[in-house]
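[1] show me how the following folds:
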Amino acid sequence: MNRPVIRAAHRPCTVVVCRGCCCGNPRKYPGTDHAWQLDRLRAGAADSGGRFTVRTTDCLGPCDQANVIVVQPSTAGRLAGGRATWIGFALDDDCTDDLLRWAAAGGPGVAEPPAALQLQFVRPPREARARARR
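    Sure thing, here's the model as predicted:
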């Protein structure tokens, strides 16, 4: 019996920016322009021609590693084995530049992350790891 082939809809790489209790908090990190970082990420997504999107969320969990950003793979990245990548201490322009380049290049499963950005990879909280195994 021939089964129909179901094709997954194309979903671009998604950069999820935490803006909960600690991330994006100018009292916690007064030397970081949190609004400018988010504006740069959104502008980069707008200029990417749909290669990646940016969204914000409430607290992602590892507050001791704020600012936290999660880069979720595109459909192609997921099919190639890419998984969500958690980045901690995303506070400076160099990190933001690396994030923009990696997301525009395809993100997890499609492009290798910059070496400096890899040093900022953090382990997701237990709840996120449990969801990923489902």
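
[2] every contact and neighbour count from this point should use C-alpha atoms.
    Will do.

[3] what helix or strand is residue 97 located in?
    If you go by DSSP states H and E, residue 97 is part of helix 93-105.

[4] tell me which residues touch the residue nearest the centre of the chain, please.
    By CA atoms, centre = their mean, the mean C-alpha position of the chain lies nearest to residue 71, the distance being 2.1 Å. Residue 71 makes contacts with 13, 14, 15, 16, 84, 85, 86, 87, 103, 107, 108, as judged by CA atoms under 8 Å, 6 or more residues apart in numbering.

[5] the structure of the following sequence is requested for comparison with the preceding one:
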Amino acid sequence: MSKRTRKAAPAQGAARPTVTVCRGCCCGSPKVPGLDHAAQLRALRQALGSTATVRVTDCLDACERANVVVVQPCAEGRRSGGRPVWLGLVNDPDATADIAAWVEDGGPGIADPPAVLDLYAFRPSRRVQAELHDT
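    Reported below is the predicted structural model:
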């Protein structure tokens, strides 16, 4: 048997969806004017407190799309084919409410997102995706 340290087996997935809100160098800053960033985060936490884990992270390296929100599926959603959905330019309360409603309905792999969220969806580089999913 090797003496190298082995990584623990990956978790089988969270019991509930995870909503990651970027609050790095551009997201959540005055660089995105006209948005109450604290209110946005508070709205997500209030709406999803019993439904999803809402966490804040440092820069997701998609600054040109500030504010960035990533919705990760729950374990059941992942088993059903759901994958993390990256949303950019989430800069108004209606978009925040649409995200919350979708996650309340189950999120990726469980419920289809409101069609308007297609306008916010983007695919970041593989490197950026890997960094988020390794945390």
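
[6] coming back round to it: need the max-distance pair from the contacts of residue 71 of the first structure.
    The largest separation in these, counting by CA to CA, is between 13 and 87 at 14.8 Å.

[7] now do stretch 124-135 of the second structure: distance to the chain's middle.
    12 Å (CA atoms, centre = their mean, to the nearest Å).

[8] do stretch 116-123 of the second structure as well
    Taking mean C-alpha positions (CA atoms, centre = their mean), stretch 116-123 of the second structure and its chain are 12 Å apart.

[9] and the contacts of that stretch?
    Residues from elsewhere that reach stretch 116-123 of the second structure (CA under 8 Å, 6+ apart): 85, 86, 87, 88, 89, 90, 95, 98, 99.

[10] same thing with stretch 101-111 of the second structure?
    Around stretch 101-111 of the second structure, the neighbours that count as contacts under CA under 8 Å, 6+ apart are 17, 48, 51-52, 71-74, 76-85, 112-114.

[11] matching residues in the first structure for it?
    Residues 101-111 of the first structure are matched to stretch 101-111 of the second structure when aligned by TM-score structural alignment.

[12] distance from the chain centre to the matching stretch, please.
    Centroid separation between stretch 101-111 of the first structure and its chain, computed with CA atoms, centre = their mean, is 10 Å.

[13] cool, stretch 69-84 of the second structure as well?
    Here the centre of stretch 69-84 of the second structure is set off from its chain's centre by 10 Å, with CA atoms, centre = their mean.

[14] before we move on, what about stretch 98-114 of the first structure?
    The gap between where stretch 98-114 of the first structure is centred and where its chain is centred comes out at 10 Å by CA atoms, centre = their mean.

[15] show the end-to-end separation of that stretch, please.
    Start and end residues of stretch 98-114 of the first structure are separated by 6 Å (CA to CA, to the nearest Å).

[16] just the helices in the second structure please.
    37-48, 75-79, 93-104, 126-133 (DSSP state H).

[17] wait, which of those helices is closest to residue 58 of the second structure?
    helix 126-133 (10.2 Å).

[18] what sits up against the closest one?
    Applying CA under 8 Å, 6+ apart, the set of residues contacting helix 126-133 of the second structure from outside is 60, 61.

[19] with adjacent residues omitted, what lies nearest to the residue nearest to the centre of the first structure?
    residue 15 (4.6 Å; CA to CA, 6 or more residues apart in numbering).

[20] the one you found corresponds to which position in the second structure?
    Using TM-score structural alignment, the equivalent of residue 15 of the first structure in the second structure is residue 19.
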